[in-house]
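[1] My questions concern the predicted model and sequence given below.
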Amino acid sequence: MEAREVILRPVITEASMADLDDKRYTFDVNTQATKFQIRDAVEEIFDVKVANVNVMNLKGKKKRMGRYEGYTKKRRKAIVTLTPESQEIKIFEEE
């Protein structure tokens, strides 16, 4: 699996933005990606050094449209902690 297939998108929430000061970044990742693949993909894409990777599997939520019901897509979320001497990841481009 290539690096761009492992990391799907950054998660932009209030809680994840608060963790940016501690060099902790949250990403949606491929559901079959391992911690080692996530670490290697982040290091390759952003040219940083990763200290720790925590992974969560999130089940789909139950949703209804009238009398029909189903589930949203399941997903996998990774919280990546960088080493103190590593540079920060620029999620938003500053001008």
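    Yep, it's here. Fair warning: this is a prediction, and the values are worked out from it, not measured in the lab.

[2] all contacts plus neighbour counts: C-alpha atoms, from now on.
    Will do.

[3] Going by length in residues, pull out the top helix of the protein.
    The residue-count maximum for a helix in the chain (DSSP state H) belongs to helix 35-46.

[4] Structure two is appended below for comparative analysis:
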Amino acid sequence: MSALEQLDYVKAYFMPYRNDMACLEDVYMAILYPAAIGQPPTHVLFKKGSIAYRQNAGIDRKNSGKITLADVSYKVRRKLEKGMHPKFYG
């Protein structure tokens, strides 16, 4: 399947969230953890000791034992900034 053909599936996946996504973080949450769409930055997604925390431990910037939406936002926005650099234009 080509990248273009895959877009139909991407669109179908995001359609249920289309009215709930107001920012970059909401879009990312639609992928990672849909229940967190629209939550405040202090919202805890995963706590130390859970499988989800272990799988995403690199996102816990302060090694606090919890991953908040603010932690995720920081990572996502940094990746966006890097990707917007002219050397990555293709």
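    Received the coordinates, thanks. Computed from a predicted model, the values in this text were never measured in an experiment.

[5] Superposing both, give me the TM-score.
    The TM-score (TM-score structural alignment, normalised by the length of structure 2) is 0.24; 48 aligned residues with a C-alpha RMSD of 5.3 Å.

[6] quick one: buried residues of the longest helix of structure 1?
    Of the residues in helix 35-46 of structure 1, those with enough neighbours to count as buried (16 or more other C-alpha atoms under 10 Å) are 37-42.

[7] Stretch 69-78 of structure 1 now?
    For stretch 69-78 of structure 1, a neighbour-count test (16+ other C-alpha under 10 Å) marks 76-78 as buried.

[8] what distance separates the start and the end of it?
    End-to-end distance of stretch 69-78 of structure 1: 29 Å, with C-alpha to C-alpha, to the nearest Å as the criterion.

[9] next one: stretch 6-15 of structure 1
    With C-alpha to C-alpha as the measure, the ends of stretch 6-15 of structure 1 fall 22 Å from one another.

[10] next one: stretch 14-30 of structure 2
    This stretch, stretch 14-30 of structure 2, spans 7 Å end to end (C-alpha to C-alpha).

[11] just the buried residues of helix 35-46 of structure 1 now: which is nearest D28 of structure 1?
    The closest of those to D28 of structure 1 turns out to be I38 (C-alpha to C-alpha; 10.3 Å).
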